[in-house]
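# Below is the sequence, then the predicted model.
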Amino acid sequence: MDFLDVYQHDPDQLPLDQFKHAREKEAYFFTLEEIKNSQGEGPVRTTPTGYWKAYREDVPIYHDKDQIIGFKNKLLFYRGNDPNGTQTDWKMTEYVCSPSLIATTSATTVESYVVCKVRQKMRVEEDEPLSEEEYGFIEGNT
């Protein structure tokens, strides 16, 4: 998995075809976590021609259904300027490690990074019921 500042690129400019271990039109990247805006509200996730907007935030990820090991945020990409952009078929999931699992000596470094899964929703896909992964359970640890 490569490091790439996904917020410096529009999703259709990301090298999705270079990631060998994902579905078609999907890739994973390490990126720096965006800081909150000047009003102290949500992170700034703007790109050259649009922005990522969260629709589910801080969904816990569990190990053995009782220990929170991280969180995920689900975002949609909009073309244009917030709040008047046009929704596209691009989705992102940010995965963040739980601060309680990070040693204090490495916390500032690890807390600065997130793993982003970026994918283009295929036109024929329908919204499906949430899977255990969507609810935050890790496969094999239930």
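It's in.

# contacts, neighbours, all on C-alpha from now
Fine.

# Would you map the helices across this structure?
For the chain, the helices defined by DSSP state H occupy 107-110, 132-135.

# D64 against E139, yeah?
No - counting by C-alpha atoms under 8 Å, E139 is not a contact partner of D64; they are 9.7 Å apart.

# The two - which one has more neighbours?
Counted by other C-alpha atoms under 10 Å, D64 and E139 do not tie: D64 has more neighbours, with 13 against 10.

# and the helices of the chain as CSV, adding mean neighbour count?
Shown next, in CSV, are the helices of the chain (neighbours: other C-alpha atoms under 10 Å):
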stretch, mean neighbour count
helix 107-110, 14
helix 132-135, 12
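
# Nearest to F71, out of these?
Distances from F71 to each of the helices of the chain were compared using C-alpha to C-alpha; the minimum, 10.6 Å, belongs to helix 132-135.

# got the contact list for the nearest residue to F77 once chain neighbours are set aside?
Leaving aside its chain neighbours, F77 sits nearest to W52 (4.5 Å; criterion: C-alpha to C-alpha, 6 or more residues apart in numbering). For W52, the contacting residues are R45, T46, L75, L76, F77, Y78, by C-alpha atoms under 8 Å, 6 or more residues apart in numbering.

# Next one for the comparison:
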Amino acid sequence: MENNMYDNNNNNNVLPLGYRFYPTEEELVEFYLRNKLDGKRNDIQRVIPVVNIYHHNPSELPEMAGEVIKHDTEQWFFFIPIQDREARGGRPTRLTTQGYWKATGTPGFVYSSNNNRIIGGKRTMVFYKGRAPNGKKTQWKMNEYKASTHGEPSLTNNHITNLKLQHEFSLCRVYKKSKIVRAFDRRPAGSGLLLPPNQPLINNNNNNNNNNIGTSSPSREIIQPMGNYNDLSETPLWDFEDWNFI
């Protein structure tokens, strides 16, 4: 890991050298996105800021990442506000000044680890340079997550058309396609405990080796040491054209 990721003289840094932001899909949806939608936990902004990524090209996004994980070299997380045309029932615009994001594949879901209840939807998009239909595919990809509405009953795969999602904000993970299986790709779809309501999201004490973001389990931290992984090709797992499960 680069030595400049952590400055011992900067008291605002909260990640010890060799550690990274390492959430499960369940934590992204049920903790980060849910608290954002409910207007809770203002400190989440330091980890995942609000950025309309469609106003920017992918190469500009790493510099806009949250201050806590700004120096991650593999993936960056953002909350995307709903677009005006989407709020009026239309489809969102995914054009940037240099290209466009295109959804690919089939629908996906995020499940609770406690009871396998569907807690949200997910999709993957790929960035193309230029304009459709002649755009050039790039290595930039995005996983976008939306949370189900409050009180949504437990759903099975036979009743997925009944799933209702909240659209005020979505949460996205932006990254570049790689032949190396990274820590995020190796994680189970739903695992780990959610942070207790009264526990600080961020610990500003650099001398505390138990700094963590989002999880309070002694057996599994949401920030984990980085490591080397086998050289395997990456396959998109969750993609769909829009958020209607039809």
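Looks like it arrived, so ask away. Values in this document were obtained by computation on a predicted structure and should not be read as measured data.

# Please state their TM-score.
Overlay of the two chains. TM-score (TM-score structural alignment, normalised by the length of structure 1): 0.71; 123 aligned residues with a C-alpha RMSD of 2.8 Å.

# Distance to G85 of structure 1 added to the helices of structure 1, as a markdown table?
Conversion of these to a markdown table gives the following (distance: least, C-alpha to C-alpha, whole Å):
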| stretch | distance to G85 of structure 1 |
| --- | --- |
| helix 107-110 | 32 |
| helix 132-135 | 26 |
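
# What segments of structure 2 are strands?
If you assign secondary structure with DSSP state E, the strands in structure 2 sit at 19-21, 75-81, 99-111, 118-129, 136-147, 169-176, 223-225.

# ok, now which ones touch the spatially most central residue of structure 1?
By C-alpha atoms, centre = their mean, the mean C-alpha position of structure 1 lies nearest to E94, the distance being 2.0 Å. The contact partners of E94 of structure 1, by C-alpha under 8 Å, 6+ apart, come to K72, N73, K74, V114, V115, C116, K117.

# Burial check on K65 of structure 1, number of neighbours?
Neighbours of K65 of structure 1 under the rule other C-alpha under 10 Å: 12.

# From Y135 of structure 1, how far off is it?
With distances taken as C-alpha to C-alpha, to the nearest Å, K65 of structure 1 is found 11 Å from Y135 of structure 1.

# Ok, S100 of structure 1 next?
From S100 of structure 1 to Y135 of structure 1 the distance is 20 Å (C-alpha to C-alpha).

# and what of P43 of structure 1?
From P43 of structure 1 over to Y135 of structure 1 the distance is 23 Å, taken as C-alpha to C-alpha.

# Same check on E34 of structure 1?
When E34 of structure 1 is compared with Y135 of structure 1 (using C-alpha to C-alpha), they lie 24 Å apart.

# before we move on, what about Y78 of structure 1?
Using C-alpha to C-alpha, one gets 24 Å for the distance from Y78 of structure 1 to Y135 of structure 1.

# which residues does the aligned partner of F29 of structure 1 in structure 2 contact?
Mapped onto structure 2 by TM-score structural alignment, F29 of structure 1 lines up with F78. Contact analysis of F78 of structure 2 by C-alpha under 8 Å, 6+ apart lists I48, P49, V50, V51, A65, L171, C172, R173.

# Tell me which of those you also see in structure 1.
Retained in structure 1 (both residues aligned by TM-score structural alignment, their matches' C-alpha atoms under 8 Å) from the contacts of F78 of structure 2: I48, P49, V50, V51, L171, C172, R173.

# The third one reaches I82, doesn't it?
No - shown here, V50 of structure 2 and I82 do not form a contact pair, counting by C-alpha under 8 Å, at 10.8 Å.

# Among these two, which residue is more densely surrounded?
Neighbours of V50 of structure 2 and I82, each counted by other C-alpha under 10 Å, are more numerous for V50; the result is 19 against 15.

# How about the more buried one: what's its closest non-neighbour residue?
Counting by C-alpha to C-alpha, 6+ apart, the residue nearest V50 of structure 2 is F79, at 4.6 Å.

# Grab the nearest non-local neighbour of the residue nearest to the centre of structure 1.
C116 (4.5 Å).
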